[in-house]
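Undergrad: Return atomic coordinates for the entry below.
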Amino acid sequence: MGYPFGHPCDLRQAGAGDTAGCAGLSVLHGKWLVYQFCAATTAARARRSSSSPFGLDPNLPDLACDALALACAARGWSLSQTRILLAAHGSARGPKAAEAAEAFATAMRDRLPGTTLATGYVEEDPRIATTARVFEDTAPARPSLCLPFFAQAGEHVRDDIPDALADAGFGGDTLPVLGALPQVPQLIANALNKALSGPGVTST
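TA: Prediction:
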């Protein structure tokens, strides 16, 4: 996978899937870095990484909020009146995935006062369908958007999320994954450049 970083760089995805295939190796200015192109991570991956995972980048909530504002404007909706379902992976094996999603949701709520934003998960409670049903049962006339908290459009995004939303009778729209935002290549470039000045970076 390549990104137009504006300087010599070779980013190669190591693996596949929504969250498992999340590590990338990059060579910048003769140094190796590991970038985790995923929404969340495990402790083992964090120890191998030169930077925080994509989903924990402190600038990502601003990009997501901008994307929501554009999506609402394109539909003629008021963002403050639009409900946001943040669809995330979750995990039955540990809390890290949900913790990352909840931290991201909190950061977005801080930036979107008055907007209803709730999380739903593929692999743990509350499930995506459960949160979507709450939206539909409480105020079905209000507009809703589903924002997938994923870096890549893998099987969960292609199949599991649409199936859950359909099962709940969700009447809103689903946006592309966060990793598809046009500002993401520059976000990654900035994170890698910042990591160059940090410890644990080895020269080739």
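Undergrad: going forward, measure contacts between C-alpha atoms and count neighbours the same way
TA: Noted.
Undergrad: Buried residues in stretch 65-76, which are they?
TA: For stretch 65-76, a neighbour-count test (16 or more other C-alpha atoms under 10 Å) marks 65, 67-69, 71-72 as buried.
Undergrad: how close does Gly114 sit to Met108?
TA: With distances taken as C-alpha to C-alpha, to the nearest Å, Gly114 is found 11 Å from Met108.
Undergrad: Which of those two has more residues huddled nearby?
TA: Relative neighbour count places Met108 above the other of Gly114 and Met108, with 19 against 13, counting by other C-alpha atoms under 10 Å.
Undergrad: For the more buried one, what is the enclosing helix or strand?
TA: For Met108, the element it lies in under DSSP states H and E is helix 96-111.
Undergrad: now the other sequence, so there's something to compare against:
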Amino acid sequence: MTRSALIVAHGSPSDPDPQEAALKDLAARVGALLPGWRIGGATLAKEGAFDAAVAKLGGPWIYPYFMARGYFTKKVLAERAEPLGLRVLEPFGTEPALVTSAAHALQRALCEKGWPAQDTTLLIAAHGSAVSRTSAESARDFAAALKAEMGFAEALAGYVEEPPFLSESARIIGQAICLPQFALNAGHMLEDVPEALAEAGFAGPVLPAFIDWPETPELIAQSLERQAASA
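TA: Presented below is the predicted three-dimensional model:
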């Protein structure tokens, strides 16, 4: 039986095409790991992309490529999917294996610097929100889980859209590493995060957005396979 899934992200309303292309590339990498599946990618910011992808795939599962259960996953995507009878899965940021994957990436970065985790502060750079607690709570939970997993000296979060702002949290004395909790290389990741870190004088390593992690396609593929097996 052929299954299909549509990976959906927010994208960049001011310049939708680069993120639309990046998501289609991610979908292709996921599809290469799932023989017998049809995998598509679309951003909400690209006009008509979601509807065109749904029509092409013929009733796919909707996989939210978002970092938290927030406004876009619980309201915007749900309202788009419900009239079409589409199933919306849990978002990427809630994947159980994400903490382990992040721990491996952080360990590689620490090894390159020769830093023990117990002497290092972990900074999670996240979106935050002026209207919802979900984004901030997700980042704090992620920081706490990684501290417990790896034994960082401290783990904290800083936000783009709510206090404590990233430019404040990033004023860290001693060695520190930053993990941005962003799915795509869109505006916040390309502009707000580097600007805030520069303002704070943050000098430690900064990991890439999750779309550039080599583990990301496998995480999504494994999630889809697991949910198909239990369906």
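Undergrad: So after superposing, what's the score?
TA: Laid over one another, the chains give 0.81 as their TM-score (TM-score structural alignment, normalised by the length of the first structure), with 187 aligned residues with a C-alpha RMSD of 2.6 Å.
Undergrad: The helix holding Met108 of the first structure against the second structure, how far on average?
TA: Comparison of helix 96-111 of the first structure with the second structure after fitting gives an average deviation of 1.5 Å (mean C-alpha distance after the TM-score superposition for the first structure).
Undergrad: what's the matching range in the second structure for that helix?
TA: Helix 96-111 of the first structure corresponds to residues 134-149 in the second structure, going by TM-score structural alignment.
Undergrad: How far off centre is that stretch?
TA: How far stretch 134-149 of the second structure lies from its chain's middle: 13 Å, per C-alpha atoms, centre = their mean, to the nearest Å.
Undergrad: circling back: which secondary structure elements does the next helix or strand after the helix holding Met108 of the first structure sit against?
TA: Of the helices and strands lying after helix 96-111 of the first structure in sequence (DSSP H and E), the nearest is strand 117-121. Judged by 3 or more C-alpha pairs under 8 Å, 6 or more residues apart in numbering; DSSP states H and E, strand 117-121 of the first structure is in contact with strand 83-88, helix 96-111, helix 128-138.
Undergrad: What secondary structure category should be reported for the one residue sitting closest to the centre of the second structure?
TA: Closest to where the C-alpha atoms of the second structure average out (C-alpha atoms, centre = their mean) is Ala183, at 3.1 Å. Using DSSP: H, G, I helix; E, B strand; the rest coil, the structure places Ala183 of the second structure in coil.
Undergrad: So what's the residue count around the residue mapped onto Pro91 of the second structure from the first structure?
TA: Counting by TM-score structural alignment, Pro91 of the second structure corresponds to Pro53 in the first structure. Per other C-alpha under 10 Å, the neighbour tally for Pro53 of the first structure reads 25.
Undergrad: was I right about Pro53 of the first structure contacting Cys38?
TA: Yes. Judged on C-alpha atoms under 8 Å, Pro53 of the first structure makes contact with Cys38 at a distance of 5.9 Å.
Undergrad: Give the intersection of the neighbour lists for those two.
TA: Between them, Pro53 of the first structure and Cys38 share no contacting residue under C-alpha atoms under 8 Å, 6 or more residues apart in numbering.
Undergrad: my read: the residue nearest to the centre of the second structure touches Leu207, true?
TA: No. Contact criterion C-alpha under 8 Å: Ala183 of the second structure and Leu207 do not qualify, at 12.0 Å.
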